[in-house]
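Asks: just a sequence and a predicted model for now, questions to come.
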Amino acid sequence: ALTLPRYLAATRPGSRQQVVEADRGLLRLVAERLPLDGASGVDVHGADAREWLDAAPDDSADIVIADVFGGSRVPAHLTTVTYARAADRVLRPGGHYTANLADGAPFAFLRSQLATFAEVFEEIALIAEPSVLRGRRFGNAVLIAAHHPVDVATLARRTASDVFPARVEHGDALRRFIGDARPVRDGEAVPSPEPPDGAFSIG
């Protein structure tokens, strides 16, 4: 229901946000039940995320956030080097790309995504709960990519003190995690793995 855009509109008034959602039924439901304030600065588009990104102007965003799932899986066409280059093109100098991903041990999908964005961006980092990184359970991880150093110390401090504490991986530790994973090309892309039963249940 546009939770993150609403949060940014409240905490950073004056920001302009473009939200892209392919599920038009969901957009209609949100508009009917939880309509946005007309002065929110949030414009909502019913479109495919990659198609919209491909058509977006160069250097037009400070941050691109990919929180895109088809059902419970990240669509294949949002996992490739071509897609990463499109995101890079749209970002202004000093911008960040972030993506919410989901995987579990042995992390073939997550490692391939890190390798993909490391081919396009100079700096990458990863945020995830320790139990996920240790392979004890399937879960979410947030990828961060930029062309300038990521403020890992601040991220680590804030994520460690969160209600659900997480860890930040960067530098040599992240390179070891990636290992021999290869960047994903358009012809070989696959969606993220299907979560096991109960992976995201509560209780």
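Replies: Ah, there it is.
Asks: use CA for all of it now, contacts and neighbours both
Replies: Fine.
Asks: secondary structure class of the closest residue to H170 other than its chain neighbours, three-state.
Replies: Nearest non-adjacent residue to H170, counting by C-alpha to C-alpha, 6 or more residues apart in numbering: A125, 4.8 Å away. State at A125, reduced to three classes by DSSP: H, G, I helix; E, B strand; the rest coil: strand.
Asks: hmm, A145 and A125 touching each other?
Replies: Yes. With contacts counted by C-alpha atoms under 8 Å, A125 reaches A145, the gap being 6.6 Å.
Asks: tell me where the chain has strands.
Replies: For the chain, strands defined by DSSP state E occupy the ranges 17-21, 42-46, 61-66, 91-103, 123-128, 139-146, 167-170.
Asks: nearest to F177, of those strands?
Replies: Proximity to F177 (C-alpha to C-alpha) singles out strand 167-170 among the strands of the chain, at 8.9 Å.
Asks: give the other helices and strands that the closest one contacts.
Replies: strand 123-128, helix 152-160 (3 or more C-alpha pairs under 8 Å, 6 or more residues apart in numbering; DSSP states H and E).
Asks: use this one as the comparison:
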Amino acid sequence: MTQKSLKQFDGDIYRTTGKLAENFRQFVAAFIDFPKPLIAAVNGPAIGAAATTLALVDCAVASDSAYFSTPFSYLGISAEGCSTYTFPQIMGQSMAAQMLYFNHKMSATEALKSGFVSRVIPSAQFDEYIENWIFADRTGIVNTCYPQSMRASKQLVRSADIRRVLHEVNRYECLILRDRFTSDESIKTIEKYFGQNKQKSILNK
């Protein structure tokens, strides 16, 4: 939540958080319904929505310097991005709890072992690997995989029934998230953030 978003609704925190939650619901819905294969290449930290939406892409790869963090309880908010559904399915209930409840920072190695990413590439080789994997003349995905074939397979994997479940999870998560935005725990975090920034601004003058 930013000062700009609060000003948009004359400081009304409830209208502001409702709008933020709805915008986020639409953002996640775009991942759920996207018909073409989605690839994520992570070469650094993926925090919050950057981590949760990875579970909605079709294939994610990471460099060995990448890590994944969902610090919801640290911020006083709740899980989002369909992670309450996708994380337990991908990495099991215990690791999902570590991520969603206990602010665990998952390394690239852990992400690979848990199935969260499909491959870990040394950072020094990352850009070259991604370029070749997708665009190489004879071996790249673009030149070896027929687009309609990929889309047909994705429709089978991400069926209409699964999309309905994901949309329902997304909707409910955003309702809870809206309420958490106005909780005492979340407000304390916001006040702390703005207080620290104000103090830095004063010190820098």
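Replies: Good, I have the coordinates. A quick note: this is a predicted structure, and the numbers were derived from the prediction, not measured.
Asks: what's the TM-score here?
Replies: Remark: TM-score between the superposed chains equals 0.26 [TM-score structural alignment, normalised by the length of structure 1]; 95 aligned residues with a C-alpha RMSD of 5.6 Å.
Asks: okay, the strands of structure 1 in TSV with mean neighbour count and distance to R158 of structure 1 next?
Replies: Output for the strands of structure 1, formatted as TSV (neighbours: other C-alpha atoms under 10 Å; distance: least, C-alpha to C-alpha, whole Å):
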stretch	mean neighbour count	distance to R158 of structure 1
strand 17-21	17	24
strand 42-46	16	26
strand 61-66	18	19
strand 91-103	19	16
strand 123-128	22	11
strand 139-146	21	14
strand 167-170	20	10
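Asks: what residues sit buried inside the lengthiest helix in structure 1?
Replies: Ranked by residue count, the top helix of structure 1 under DSSP state H comes out as helix 108-120. Judged by neighbour count (16 or more other C-alpha atoms under 10 Å), helix 108-120 of structure 1 contains these buried residues: F109, L110, R111, S112, Q113, L114, A115, T116, F117, A118, E119, V120.
Asks: now those in JSON lines, with distance to A160 of structure 1?
Replies: As requested, the buried residues of helix 108-120 of structure 1 are exported to JSON lines (distance: C-alpha to C-alpha, whole Å):
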{"residue": "F109", "distance to A160 of structure 1": "25"}
{"residue": "L110", "distance to A160 of structure 1": "21"}
{"residue": "R111", "distance to A160 of structure 1": "22"}
{"residue": "S112", "distance to A160 of structure 1": "26"}
{"residue": "Q113", "distance to A160 of structure 1": "24"}
{"residue": "L114", "distance to A160 of structure 1": "22"}
{"residue": "A115", "distance to A160 of structure 1": "25"}
{"residue": "T116", "distance to A160 of structure 1": "27"}
{"residue": "F117", "distance to A160 of structure 1": "25"}
{"residue": "A118", "distance to A160 of structure 1": "25"}
{"residue": "E119", "distance to A160 of structure 1": "28"}
{"residue": "V120", "distance to A160 of structure 1": "28"}
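Asks: all helices for structure 2, in order.
Replies: Counting by DSSP H, the helices of structure 2 are 3-8, 13-33, 49-52, 72-75, 83-91, 93-100, 108-114, 126-135, 141-144, 147-157, 160-181, 184-204.
Asks: now for the first one, which elements pack on it?
Replies: The one in question is helix 3-8 of structure 2. Checking 3+ C-alpha pairs under 8 Å, 6+ apart, helix 3-8 of structure 2 ends up next to helix 13-33.
Asks: what residues sit buried inside the helix it packs on?
Replies: Residues of helix 13-33 of structure 2 classed as buried by neighbour count (16+ other C-alpha under 10 Å): 13, 15-18, 20-21, 24-25, 28-29, 31-33.
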